[in-house]
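A.B. asks: here is a sequence with its predicted model. Questions after.
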Amino acid sequence: MNDKSALKQLIESDEFSNRLNLDRKTYGLVFDRRTLNAMYEVIKKYNVDYIDFPISSGKESLIFNVKLRDKSTKAMKIYKMSTLKFSNTMEYIKGDYRFDKEKITRSNVVYVWTQKEYTNLQSLKNAAIHAPKPYGFYKNILLMSYLGTSRSPAPQIKDLNDNFNEIYIKLRSYIWKMYNKAGLVHADLSEYNILYYRKEPYIIDVGQSVSTKHPMADEFLKRDVTNITTFFHKKGVECDASKLYDYVKGDIND
């Protein structure tokens, strides 16, 4: 008796591959053949029981709430094979010494990007910075801790109504730690990629984050602190981009 999973049967089915021709017509799609194969491997390797509900949907990735067989909950981030632009990603990969030995092509850049986010999340974990904890990755799929309840994911700070002074003070220290302890600059920090979970801000979406030794690290840091202080200033918090920049670049975390 053939004991293949429904997913594996779908991948190998002639009707699936020929009628939809997913290997060629992948624009805007998440579940092309390569991604389905990667999902199958992730499900086996990490004992995923089932995919529960979508957490977020973006131009370059989708994130799902998934349940493992040990009853734990994780977040599965799937980078789209067709919409992560080679030219956009190379700005954040080229110049990062950690990936100097990677032979990056248009066909494997998504895989390198996934590995890069996993590596960055591991660095944040080691520096005791609130962020999703990395669990594993394979090809274009990243498995990490889920931030939220059984009904819904944690909100972005842009959707909150109060506590902005407290959040800014905590976030200020996390940006310092990220730079001085983890050796990273987020490079796309804003109110859209900071979640509020259990009364704490959590930094997410660190695929583009670069080493502080990256030639563009200083420019990325200036952009980050400008984005953050602009948002919090609108929420009534007394903050200044130049002061935050000087604080992050300083030697003392006061």
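C.D. replies: Yes, it's here.
A.B. asks: drop to CA atoms for contacts and neighbour counts, all remaining ones
C.D. replies: Noted.
A.B. asks: what's the distance between residue 175 and residue 169?
C.D. replies: 10 Å (C-alpha to C-alpha, to the nearest Å).
A.B. asks: who's more crowded, those two?
C.D. replies: Using other C-alpha atoms under 10 Å as the criterion, residue 175 and residue 169 rank with residue 175 on top: 25 against 12.
A.B. asks: please, which helix or strand holds the more buried one?
C.D. replies: helix 164-180 (DSSP states H and E).
A.B. asks: which helices and strands sit right next to that helix?
C.D. replies: The contact analysis (3 or more C-alpha pairs under 8 Å, 6 or more residues apart in numbering; DSSP states H and E) places helix 164-180 against strand 184-185, strand 200-203, helix 241-249.
A.B. asks: for the longest strand anywhere in the chain, packing partners?
C.D. replies: Using DSSP state E to define each element, the chain has its longest strand at strand 48-57. In terms of contacts (3+ C-alpha pairs under 8 Å, 6+ apart), strand 48-57 is packed against strand 61-68.
A.B. asks: test my guess that residue 17 contacts residue 11.
C.D. replies: Yes. Distance between residue 17 and residue 11: 7.4 Å, which falls inside the contact criterion (C-alpha atoms under 8 Å).
A.B. asks: for comparison:
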Amino acid sequence: MANNSDAALQAKIAGYVDILAKDPHSTVFVSLSDAYRQLGRLDEALDIARKGMQGLPWFSPGHVVLGQILMARGETGEALGCFNKALTLDGESIAAFKGLAAIYSQKGQTDIARQVLERAEQIHPGNSSIQHMLNRLSDVATPEPDLEPEPKTVVPKAEDIQPADAPIATTTIAELFVKQGLLSQACQVYRDILQANPDNAEVRIKLIELEGRLSADSQVEAVVEQEPLAVTTAEAEPLATLQRWLTAVRLRREHVQKDSAGHR
């Protein structure tokens, strides 16, 4: 069965190579590199995917297949950046969402993996492959990647491409953590993004802001813990003096009022 499958892939590869020979800018490079990935020929798959992306950097499925190849090579940091880029170009890419979830699952961050998949399920309700991965997250601590190649030979129309500021799954998860008050977890997500893409200035700014908030919160907590002590020592005498002064003023007013009443 395996030999028959390999033979079928080899036949497809021959067809894809012919297409690329006639049109070096064809999106069929995605199918070709994925076929090599399935055969375990990862060096050839990576070379073809990188060359294809040089001419078509806007093509989201190309970033997805590149991420899948890098995952197979164990280069999860760079794969994370590829899946993020794919979602920047196409905010509804199921394969990119699943790739991100697989990476976080492998890292043992199953909560983040689950939230990535739940985000994908909101966009694609009822999708069986997303539900399958969610079920596996509940049953297995670190499920194996369950990635499906996207359609690769169809060039998307310009109106179908999401704008550059389309939501990225990992930043979406970080923002969810911030809304829940889980600043430390949000910082960790941003650090993961920066590890894959150190030049992401927007994420770096957000991380700096969050780390500043965490530092400020720690200082406030320290001050709050010390405040009761300060009131009972340094401020105790001034408060007592003020209270005695107010009492004296009240008594003086009462005395003046009595004297005034007696002279009427």
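C.D. replies: Arrived safely, thanks for sending. These figures come from a predicted structure and were not determined experimentally.
A.B. asks: quick one: TM-score?
C.D. replies: Between these two chains, after superposing, the TM-score reads 0.32 (TM-score structural alignment, normalised by the length of the first structure); 135 aligned residues with a C-alpha RMSD of 5.8 Å.
A.B. asks: before we move on, the earlier item: hey, what's in contact with both of residue 17 and residue 11 of the first structure?
C.D. replies: Common contacts of residue 17 of the first structure and residue 11, defined by C-alpha atoms under 8 Å, 6 or more residues apart in numbering, comprise residue 33.
A.B. asks: looking at those two, which is more packed in?
C.D. replies: Applying other C-alpha under 10 Å to residue 17 of the first structure and residue 11 shows that residue 11 carries more neighbours, namely 20 against 16.
A.B. asks: for the more buried one, give me its contacts.
C.D. replies: Residue 11 of the first structure touches 17, 33, 36, 37, counting by C-alpha under 8 Å, 6+ apart.
A.B. asks: what about those, which one has the most neighbours?
C.D. replies: residue 33 (19 neighbours).
A.B. asks: how near is that one to residue 184 of the first structure?
C.D. replies: Plainly put, residue 33 of the first structure is 34 Å away from residue 184 of the first structure if you go by C-alpha to C-alpha.
A.B. asks: so residue 77 of the first structure touches residue 137, yeah?
C.D. replies: No. If you go by C-alpha under 8 Å, residue 77 of the first structure and residue 137 don't touch, sitting 9.3 Å apart.
A.B. asks: what's the overlap in contacts for the two?
C.D. replies: residue 143.
A.B. asks: before we move on, the earlier item: identify each buried residue in the helix holding residue 175 of the first structure, please.
C.D. replies: Across helix 164-180 of the first structure, burial judged by 16 or more other C-alpha atoms under 10 Å covers 164-165, 167-168, 171-180.
A.B. asks: what does stretch 221-240 of the first structure give?
C.D. replies: Neighbour counts using 16+ other C-alpha under 10 Å place 221-233, 237, 239 of stretch 221-240 of the first structure among the buried residues.
A.B. asks: for stretch 33-50 of the second structure, same thing?
C.D. replies: For stretch 33-50 of the second structure, by 16+ other C-alpha under 10 Å, it's 33, 34, 35, 36, 37, 42, 45, 46, 48, 49, 50.
A.B. asks: nearest to residue 117 of the second structure, of those residues?
C.D. replies: residue 34 (22.9 Å; C-alpha to C-alpha).
A.B. asks: shouldn't the closest one be in contact with residue 45?
C.D. replies: Yes. The criterion here is C-alpha under 8 Å, and residue 34 of the second structure meets it with residue 45 at 6.6 Å.
A.B. asks: common neighbours of the two, please.
C.D. replies: Listed as contacting both residue 34 of the second structure and residue 45 by C-alpha under 8 Å, 6+ apart are residue 69.
A.B. asks: where along the second structure do the helices fall?
C.D. replies: 2-22, 29-38, 42-55, 60-72, 76-89, 94-106, 110-123, 128-139, 169-179, 183-196, 201-233, 236-262 (DSSP state H).
A.B. asks: and the closest residue to residue 52 of the second structure other than its chain neighbours, how far from residue 192 of the second structure?
C.D. replies: Once flanking residues are discounted, residue 52 of the second structure sits nearest to residue 29: 5.9 Å by C-alpha to C-alpha, 6 or more residues apart in numbering. Distance, residue 29 of the second structure to residue 192 of the second structure, by C-alpha to C-alpha: 29 Å.
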